[in-house]
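In: Build me a model:
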Amino acid sequence: MKTKLLLLVLLLFFGWLVGREWWWRDHGPSVPPVIFVIDDGASVSDIADDLETRDIIGSSFLFKVYVKLTARARKLQAGEFELSEGMNASSVLSVITNAQANEISLTFVEGWTIAQMSAYLAEEGVVSSSDWMTSATHDLEGYLFPDTYRFLKGVTAQEIVSRMREEMEEKINAEMRAEMERQGKSLHDVLTMASIIEREVRHDEDRELVSDVFWKRLAIGMPLQADSTVNYITRKKTPSISFDDREINSPYNTYKYRGLPPGPISAPGLASIQAAIFPRSNPYYFFLTDEEGNAHYARTLDEHNVNKARELK
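Out: Next up, the predicted model:
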C-alpha cells in the first residue's frame, strides 16, 4: 500500500513538473525579453543546460524529454533568439525551431568589387561604408568569396570579412591547390585571372575557353587587353572602353601594361576560379562578348576585326 501511495505521489509530482514546464510557466508579456544565442553545432543538452542556467526554463531534463518526444531535435536552429525568463518548454521550442530567428541573409554577387559590397551593405543597413572599407581593405579584393550568407543581426564588418575569407579558403580544395603548384601559379595569380574571367564572360562554358586565351597571351608576352581591368580603374560599367581609357596610366590597364594586373579586380565565383586553374585548350587568341553576353572567338586579329564589325554595331 505504501509503495503504491509513493508511486502515486511521484507520478503526481512528475505530472505537476511537466505541466509547469509545458503549459503554466509563461510569465506573460510583462517579462522583458532576453537574447539567447545558439551556436552552430550546439547539442540539445547544451541548449537545455544553457536555457536552465538563464532561468528561461525550469528543468533542462524535462526540456530534453520534450524535445525527444516531439522529435524536433533536428529542427533546432543556430542563431540569436528573443526569449523571456520563465517561458514554458513548448513556447521555447516553438521559437528556436523557427528558421527565421534573429538573423539576416546577405547575398554577395559574383563579380562584385569590395566597393560594390560596401554600397550594398550600407543600403541594407548592416554596416556603414567606412566600417566595411576599414575591414575589407584593398589587398582583400578577390579574396572574399561571393555567396549567400546568414549572420546574426548586429554582425560587424570584420565578422563578415572573416566568414567570406574562410569560405574562399574552403572552396579552393586540395586538388585545385595541387594543380596550381604543378603549373607554378600562385593563388594570387589564379584569383587575379579568375576575377578578370568573371567580369569578361557570363556563361560557364566560355570561362574555360577565355581562361586559355588569356594564359596563352601571357605566355607569348601579348597584352591581355581586357576591358574589365580598365573599367576597374574608371568604375564604368560599359561593355567596351574608349580610346582615351586605353591610355590611362595604371598597372591595371592591361592594354598599356603586359602581364597580369597587380591583383584581382572583383570577387570571382567558383566556376571562374576553376576555369583559371583548368583552362580548356583551344586555338583562339581573341574574343569579344556581344550585348546578349555571347562570346565570339577568333584565331587572328583579322578574324577578330570581322567579329567586331558584325557583332558590335
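
In: alpha carbons only for contacts and neighbour counts from here, please
Out: Noted.

In: Contacts only, for the residue nearest to M168 when sequence neighbours are not counted.
Out: Distances taken as Cα to Cα, 6 or more residues apart in numbering place F145 nearest to M168, at 4.9 Å, with adjacent residues excluded. Shown in contact with F145 (Cα atoms under 8 Å, 6 or more residues apart in numbering): M164, R165, E167, M168, A267, P268, G269.

In: again, but for D55
Out: Here D55 is in contact with E85, G86 (criterion: Cα under 8 Å, 6+ apart).

In: any idea how far E159 is from E311?
Out: Separation of E159 from E311 (Cα to Cα, to the nearest Å): 45 Å.

In: okay, those two: which has more neighbours?
Out: E311 (15 against 12; other Cα atoms under 10 Å).

In: Let's compare: structure for the following, please.
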Amino acid sequence: MFRKQRRLCIVLLLIVILVPITRLTRFLLFPAGDGKRVEIVELSRGRSLRAFAADLEARRIITSARLFVFYARMKGGDARLKAGPYQLDDGLRPGQILAKMIAGDVYLRLFALPQGYSSYQAAEMLEKRGIFTRESFLAACSDRTLLKEMGIDAPSAEGYLFPGSYNILPGRSEHDVVREMIKRQKEVLSGSIDGRARAKGLSMRELLVLASMVEKEAVLPQEKPLIAAVFRNRLKIGMRLQSDPTALYGVRAFAGKVSRDDILKPTPYNTYLIPGLPPGPIGNPGKDAMEAVLNPAAVPYLYFVARGDGSHHFSNDLASHNDAVNRYLKAPSTAPRGGAR
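Out: Down below sits the predicted model:
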C-alpha cells in the first residue's frame, strides 16, 4: 500500500514538474501564428513587462503573457528591455521577440524634413515614401481647426513645420504629424527668439518670412547672415527684395534658377513684382536662418549673385552687381539671384 502511494506521489510530482516544462518548451519553440498578423506595439518608459506581455497576448502575437514574463525574467532580460515602438508578427518565437527588445531593434519609419523645404516639398516627399498623399498632407497643413488649436493665425502651417527627423508610426494621421512638426518649431520659437524678434521690431510672421527666404537662397551656412543683411538693407530703403525663390513659391520647386517668365509671373509671393515681404513664409526655416535674420552681418550689400559653386558674390551697388552677373551668370535666360534686373 505504501509503495503504491509513493509511486503515485512520484507520478504526480513528475506531472507537476514536466507539464509546465512541456508547456514552456512548446511556448518557446512554436510561434503563435504564421507571420501574417503584424502589429506595432509600444513599450513606453515606465510600462511594466507584465502589461506589455498582456498586450502581446491580446494582439495574438504570443500565446501566453504569463509564460513570456516568466521566460524574460528567467533570462534576466526584463531589466534590459529598451523602450520604443516594435514591429512584431505572430511568426516570431518568444525568444526572438525578447532579443529584439533587448537589442532595441525599434520600428523606424523615418522622414526627414530638410531646412528650408516648403510644405509642398514635404508633401511630395511623403507621397514618394508612400506615407501620405500630397493632397492629404497639404490639407492638414491648411486645416483651420488644427491651426487655431496650435495658435497659428495664418492660412497654412508654412514656416511652422520644424525641419528635422520624424518616426511616423502606422496609425498616425497627417494631422498628428503636422501637429508634432508645429509643436517642435514652436519650442524653438518660444525660447529667446520670440522676445529678440519683438525687440528688433519684427513680428513672428516677418521673422519666419525672412528666415524662409534666407534658407532658400543660402547654400553655405556662413552666408546666411550676409543674405539676411541684403534683405534687411533693402527693406530699410523701400527697395524690392527680388528674391528668386519667391517667384516660384506655390508654382514649382526652386532649383537655383528662374527664367524671365518666372519673375514676370504675377503671384502674391513674387517679390520682383510686389513691394516688401511676401504674405507668408516660402518654406520652413531652421534656427540658424532665424538667428541670421536677428543678427544680420553689418555690411552695406544690396545685391548678390550665385557664383555657381554654392557661394555668392555680394555687391553694394547696381553697377558692381551687373559686372558680377556678367562674370558668373552663364545662362542668358536666367535672372540673377537676389539682384535687380
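
In: TM-score, when you put one on top of the other?
Out: Once superposed, the chains reach a TM-score of 0.81 (TM-score structural alignment, normalised by the length of the first structure), with 298 aligned residues with a Cα RMSD of 3.3 Å.

In: about what we covered before: CSV please, covering the contacts of F145 of the first structure and showing distance to T97 of the first structure and secondary structure.
Out: As requested, the contacts of F145 of the first structure are arranged in CSV below (distance: Cα to Cα, whole Å; DSSP: H, G, I helix; E, B strand; the rest coil):
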residue, distance to T97 of the first structure, secondary structure
M164, 26, helix
R165, 29, helix
E167, 26, helix
M168, 29, helix
A267, 34, coil
P268, 34, coil
G269, 32, coil
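
In: which of those does the second structure keep?
Out: Retained in the second structure (both residues aligned by TM-score structural alignment, their matches' Cα atoms under 8 Å) from these: M164, R165, E167, M168, A267, P268, G269.

In: Which residue in the second structure aligns with W112 of the first structure?
Out: Using TM-score structural alignment, the partner of W112 of the first structure in the second structure is Y117.

In: Please read the previous query as pertaining to P146 of the first structure.
Out: Checking TM-score structural alignment: P146 of the first structure goes with P163.

In: Starting from G310 of the second structure, give me the distance back to that match.
Out: P163 of the second structure sits 21 Å away from G310 of the second structure, going by Cα to Cα.

In: Look at these two and report which has more neighbours.
Out: Taking other Cα under 10 Å, P163 of the second structure and G310 do not tie; P163 has more neighbours (24 against 12).

In: looking at this, that one is in a strand?
Out: No. Counting by DSSP: H, G, I helix; E, B strand; the rest coil, P163 of the second structure is not found in a strand; it is coil.

In: quick one: what helix or strand has T145 of the second structure in it?
Out: T145 of the second structure is part of helix 144-149, with elements assigned from DSSP states H and E.

In: Can you name the element that comes right after that helix?
Out: strand 165-167.

In: Can you tell me what sits against that next one?
Out: With Cα under 8 Å, 6+ apart, strand 165-167 of the second structure has contacts from L108, R109, L110, F111, A112, L113.

In: how does it look with 10 Å?
Out: P85, Y107, L108, R109, L110, F111, A112, L113, P114, V177, E180, M181 (Cα atoms under 10 Å, 6 or more residues apart in numbering).
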